[in-house]
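>>> Quick check, what structure comes out for this input:
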Amino acid sequence: MTVTRRRSAAALLAVLCSAGTGAIGIPTAAARGGSVDVQSGETWTVARTTQLHRLTVEADGAITAPDGYDVTLTVDGVETGQVIPTAGAVDTVFTAGTYTGDVVLTVTAQNPVTDSGLTYPFRQALYVDSTGVVNTKSVLAAVRRGRVSDTVARNVRLVSTGEAFNGVYVSGGSYALQHPTIKFTGNGRSDFAGYGASVMGTNGARLVVDKADIDNTGTVRAGVVAAGGSNVVVKNSRIATHDGTLPAGYQPTVDTSLMEQVPWMLSLSGNVRATNLLGTNTKATYLNDKVSSTGWGVLSTDNGQDGQLTSINSDLAITGADGYGSYAIGNATERFLGTRENVATYALINRGGAVHYGDSTRSAVAALNTSLDLGLTSRELRAIPRRNTVINSRRFGMMWHGAGTVAIDGGTVVNTKEATFLDKGQQIGVDVDGSSGARLNPANGVLLQLMEDDDPGPQMVNGKLLNTGVYHEPTTAPTKVDSFDTTVAHDADATTTFADIALKGDFYNGMRGGSTSTAPGPGAGVAGKNLVLTLNNASLRGVVSASTTRHHQDTIAAADYEQLGEVTNTVSPVVNNGVVVTVGNDSRWTVTGTSYLSKLTVAANGRVTAPAGKHLTLRVDGVKTVLVPGATYTGAVTLTVG
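Sure thing, here's the model as predicted:
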């Protein structure tokens, strides 16, 4: 390795005399303004932060820090030059090349973060804890412009073209980011750990981000990550993430220690999501923000329990072919008030959350300001306009591949090209209150599709859990399970209630159940599942029926991922897929086609009719029966229109 500088020979001699076998420590004063050439096969262990005007790293040359430390390269204030060398690795290495300008090698104390059995060596521009900014863990050379104190950073600009470098990492305490500009280009490594995120709050931190402009391009290069019981509030900001290029040799997996791409079995593509919420009792709130991602997802909860994710008057968008507005898991509570969603695949994927869509009324926002400790002033609260939530999806509305609930009220409008609610064999609760104008508008005329879980699941391949499963359409008829009662509402059923709303569309229960339910997903082995529909002061015009579903193609592999969830329905008698309908007070069901039920209850002031000019016929166990208000019919209940 050669070291040169443009000052005295004596100073250069001091540098050279510090050389050991294979390692040279360069004092900052001696190296300032100089140059270093790390030759092939050599390792330079940088003992302390060093400033140069030129750095050359030859092929197979290495730069490291002493034990317990990491080293980060910046050139003219831009983090650069370090990459994760192979898919699945966690440490970065320096890439060969010549770097000129204001070259700084910053040595920082390590910040190891453990998740899913791996320990990630975080490096970050700003490390903040309860005492304020920790200089020994901060790459301050990467902080361009702005002012930084122990309580607030104003107008900072962070730029990264390397990999797995974090921007602002707040671990405990309280901190504010005001008007930061962050642009990261290059892959992250894990958004389940936050490794490579622009902004992250963890370990109980309270972090308020205001007027941020975050724009990232790269695999799992998340914009904002809330973790570890922190409370992260993002307001008046723009967060945009764009897909990167997956590492060479990457194998699609559901193993969270290795995952850098959304599992295709969700009928999705993409390798970056804009935000993530992790850990236990973590909170993240997005207020008056614009948040977008190319694919995968916009707002997400993952790898945690009892998190709270909130969007108030924010605009969420998927800009590419596939992606969701939000993901709910781990008993998460998610709220979307006054939110605009323009998404490609789903507004929501629910795998264990309670999700609410409604209006950003003054009282609702004020209540959240208190319960979530948002810290909004009276003036800020008054300035928040009341908005309804509007969802526009190019495919489905809400999809379940785990148990969960959805409540819709206020003036919420859900516009979808396909089914509003897509339940893949899960226990769900849907409660829609249309008294303030909520509307559901499925272009294909399907309000709810209940079907067998078609997730083919991963497979173990050479000791790795890979997404190589293939879905195969069943070829045999479902087998009746005598012990499963199709006439009652079970706790594990799909239960839906609609009040004070006019509905137009169909409800289908295409569950097979029985011994033929062999899908490896969360619905595996289900004996049966009933669709329970209750109308209260509501009207419905459509079909409600048990059905036989069929995918558009019989075999679905990764290349055909968009075919998952795509089924046709043929109405058919109930087997293990009961349909329990209650036409409640002041409600009316206009039956537009043959409907097979297992139980029908009509309130004394409820009505079940055929469309104008048509005639409705009721048969119970094959016997033609007069349909009268105030009655309940149980068994093989069939409604036909002629």
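>>> contacts, neighbours, all on C-alpha from now
Will do.
>>> from memory Asn605 sits against Ala631, does it?
No - assessed by Cα atoms under 8 Å, Asn605 is found out of contact with Ala631, at 10.7 Å.
>>> Comparing those two, which shows the higher neighbour count?
Asn605 (14 against 11; other Cα atoms under 10 Å).
>>> which residues sit in contact with the more buried one?
When contacts are counted by Cα atoms under 8 Å, 6 or more residues apart in numbering, Asn605 touches 584-587, 629-630.
>>> Report the buried members of those residues.
584-587 (16 or more other Cα atoms under 10 Å).
>>> which one of those residues is nearest Val291?
Closest to Val291 out of the buried ones among the contacts of Asn605 is Ser587 (39.8 Å), distances taken as Cα to Cα.
>>> How much space separates the closest one from Leu440?
From Ser587 across to Leu440, the span is 17 Å (Cα to Cα, to the nearest Å).
>>> Please give the element, helix or strand, for the closest residue to Val544 other than its chain neighbours.
Leaving out its chain neighbours, the residue that sits closest to Val544 by Cα to Cα, 6 or more residues apart in numbering is Phe507, at 4.6 Å. Assessed by DSSP states H and E, Phe507 sits inside strand 506-510.
>>> quick check, distance from that strand to the centre of its chain.
For strand 506-510, the gap between its own C-alpha mean and the chain's C-alpha mean amounts to 27 Å (Cα atoms, centre = their mean, to the nearest Å).
>>> Same check on stretch 334-343?
Taking Cα atoms, centre = their mean, the mean C-alpha location of stretch 334-343 is offset from the chain mean by 13 Å.
>>> and that stretch, how far apart are its ends?
Taking Cα to Cα, the first and last residues of stretch 334-343 lie 17 Å apart.
>>> what do you get for stretch 602-621?
By Cα to Cα, the extent of stretch 602-621 from end to end equals 18 Å.
>>> Another sequence for comparison is provided below:
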Amino acid sequence: MAAESKAYRPSMRDRVRALVALTAAGAGSVALPGTARAADAAGPGTAATAATAGDTLSVGAGETYVVGTTTALGALTLAEGGTLAAPDGYGLTLTVDGVETGSVLTATLAPSTTIAPGTYTGDIVLTVAEQNPAAFAGVTFALRQALYVAADGVVAAKSATSALVGGTVTDTAAQGVSVTSTGEAFDGFYVAEGASYAVTDTVIGCTGNGRCDFVGDGAALVGTGSGTRLVLDGVTVSNKGVERSGLVAADGANVVVKNSAVQCLNGVLPSDYVFAGGANMLVVPWRLGISGNVRATNLLGTGTRATYINSTIASETWGAFSTDSVSGAQATAVNCTISNLGDEGYGSFADGDVTERILGCTLDVGTYATVIGASDSTVYYGDSTTEDVAQLNTDLELGLGEDELAALPVRSTTVTSRQFGVMWHGAGTLHITGGTILTTAATTFLDKAVRATITVDGSEGAALDPGNGVILQVMETDNPGSNDGVYTEPVDDPVKDDTWDVTAAHDSDSSAAFTDIALTGDFYNAMRTGRNMVLGFTGSRVTGVLSASESRHAVDTITSAEYAQLGHVTNTAQPVVNNGVVVTLDGGSQWTVTGTSYLSRLTLSADSAVTAPAGSAVSMTVDGEPAAIEPGGDYSGAITIGVG
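Got it, this is the predicted structure:
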């Protein structure tokens, strides 16, 4: 049932009395405030013999006490071996002085919680609420939350509202509220079933492990379901715990976040946890080259939209701005700061059929600015221009007013990465425009044996600055394929595939097109099997090596212990085998060759040129025969370009 619009609250006891009346239906008979009640039938093999005295409840070892309805207490003692339970189909939440606490998962990978033994004193509420089941990958989780909102408003029967402190809560909005959780797997706000809800000026802090961020079990806020709209403005989330995400958007919801901050820190894994995938993935797979056990945000499902405006998103490691298992989704950040607070992690992850826009943002990341993890992903780095933001306001139904739009400054995107820029382990497209600056300690673009499509327009100042001098690395994947796998560096020479045309551009190739930009750095194709690196330069200058190569890691084998070695390779330029390098210089472009480069095709417009650094000369052979590099020339075969 939906509660009437109401403001919470002068006193905890008044709140509990109101909630008891709202939730009594279906949850057992109503207990008077300050008393507790055992269910009439506790079930076989259990005991319902706990004594109650006024505001005190004690449950002894070996006893099971079924709390029949929401109950207020002054003291609770639960002995080791004792159990507090709710009736079938209901969940139990404990708050002390407005703080959700005491809840622990019944086992490491269990989908539900129980109350931990201990002595609790203060303003205690035991809330009996209808379970909120959420299924993923064959596991159904029993979610609990401070506030459940459906299309008709607040559903009190599914809410533990004693965890809402201060402010005002109505059927359409919550303002000035705080939610604090020190128990496990408890959500702040769960907005679903086509609801439209706003949360403003609210603080949420959750410490303790969550369970599954694919359904938001343990998240501060969840917006899920087709037609659901969740708007946050001035919300601060500070979480710490395994899978204790800040915000999850799922299954067709439209989530809009403004002027807010989400920060999530790693928790401590259970000592018996062994990596498992799907619903039991509590940590990032090491074969991604990073570690961590919490994502700050996650976007899931079909047609889901999540837009962050003038906000900060931070994870300790793993990931800050994530999408996973999506189709037709849109993830957008405008004028945001996206960061990893530790030495590892990614800023954003694009997985599946998602359009991801990072406009006017500042990224300060540990390992990757962005990971492109599946085909059909398209990522944009650019400026937050007035025209683009206005168009997004319409297309994504953001609901920004004219004053809000006018107050957003036009900014460029800047990326600082302590390792790589963008990494592909699934096919996808990256567009860079405006004044975007990518500064990386290692390679700018890292393509692991998939179709990577890159366009960079430098006409408005976009620039790339790779600290290791490599702009694009195409290589065989070093992902061992499973979490207990081992990557072993090949030692044999690649075998020529006579059916593979190294001089042509194929749909499956890795390609990069650069316009109106000056580049300093190398481009290597170290693939052993058939995949060409197709490079196009228009009105641009590039200084470096463009070549087929052999890549080598610093170690011959990589296990989970050496995960930080993934992606880090050195290159030795060598003739093309199956790894064609197809280069086109157009629109007055100039390539200044800084080292021996092996190509399979070179095409120049009449106004483009290949040159050497000052004091050197450039030379070319094609199939072993000397050849002049002529304006307008088109050369194919075994091409070697050297300087001397």
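>>> TM-score for this pair?
For this chain pair, the superposition-based TM-score is 0.92 by TM-score structural alignment, normalised by the length of the first structure; 606 aligned residues with a Cα RMSD of 1.7 Å.
>>> I'd like to know how many residues surround the residue nearest to Val544 of the first structure.
23.
>>> Leaving out chain neighbours, which residue sits closest to Asn467 of the first structure?
Nearest to Asn467 of the first structure is Pro458, by Cα to Cα, 6+ apart, at 4.4 Å.
>>> The one you found is in contact with Tyr471, isn't it?
No - contact criterion Cα under 8 Å: Pro458 of the first structure and Tyr471 do not qualify, at 10.9 Å.
>>> Report the aligned residue range of the second structure for the strand holding Phe507 of the first structure.
Aligning strand 506-510 of the first structure against the second structure (TM-score structural alignment) gives residues 522-526.
>>> do the same with stretch 378-386 of the first structure
Using TM-score structural alignment, stretch 378-386 of the first structure pairs with 402-410 in the second structure.
>>> Outside of the matching stretch itself, list whatever touches it.
Identification of contacts with stretch 402-410 of the second structure by Cα under 8 Å, 6+ apart yields 310, 335, 360, 383-386, 389-390.
>>> Closest to Leu430 of the second structure out of those?
Asp383 (14.6 Å).
>>> Pull the number of nearby residues for the closest one.
Look at Asp383 of the second structure: counted by other Cα under 10 Å, it has 25 neighbours.
>>> Just give me the match in the second structure for Val57 of the first structure.
Matched to the second structure by TM-score structural alignment, Val57 of the first structure sits across from Leu78.
>>> Kindly report the same for Trp264 of the first structure.
By TM-score structural alignment, Trp264 of the first structure lines up with Trp286.
>>> Tell me where the stretch 1-150 of the first structure has helices.
Secondary structure of the stretch 1-150 of the first structure (DSSP state H, counting those that start in this stretch): helices at 9-17, 28-31.
>>> For those, give me JSON lines that also has mean neighbour count.
Formatted as JSON lines, those follow (neighbours: other Cα atoms under 10 Å):
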{"stretch": "helix 9-17", "mean neighbour count": "14"}
{"stretch": "helix 28-31", "mean neighbour count": "18"}
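>>> in the match of stretch 378-386 of the first structure, what's buried?
Buried positions in stretch 402-410 of the second structure, judged by neighbour count with 16+ other Cα under 10 Å: 408, 410.
>>> circling back: mind giving me a markdown table with the helices of the stretch 1-150 of the first structure and columns for distance to Thr100 of the first structure?
Output for those, formatted as a markdown table (distance: least, Cα to Cα, whole Å):
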| stretch | distance to Thr100 of the first structure |
| --- | --- |
| helix 9-17 | 20 |
| helix 28-31 | 14 |
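>>> Of those, give the one that comes closest to Asp554 of the first structure.
When the helices of the stretch 1-150 of the first structure are compared by Cα to Cα, helix 28-31 sits nearest Asp554 of the first structure, at 66.3 Å.
>>> so how far is the closest one off the chain centroid?
On Cα atoms, centre = their mean, the centre of helix 28-31 of the first structure falls 47 Å from that of its chain.
>>> hang on, Thr572 of the second structure packs against Leu546?
No - with contact defined as Cα under 8 Å, Thr572 of the second structure does not reach Leu546; the gap is 11.7 Å.
>>> More neighbours: which of the two?
Leu546 (28 against 12).
>>> May I have the residues that are in contact with whatever residue of the first structure lines up with Ala173 of the second structure?
Taking TM-score structural alignment for the superposition, Ala173 of the second structure sits opposite Val152 in the first structure. When contacts are counted by Cα under 8 Å, 6+ apart, Val152 of the first structure touches 175-178.
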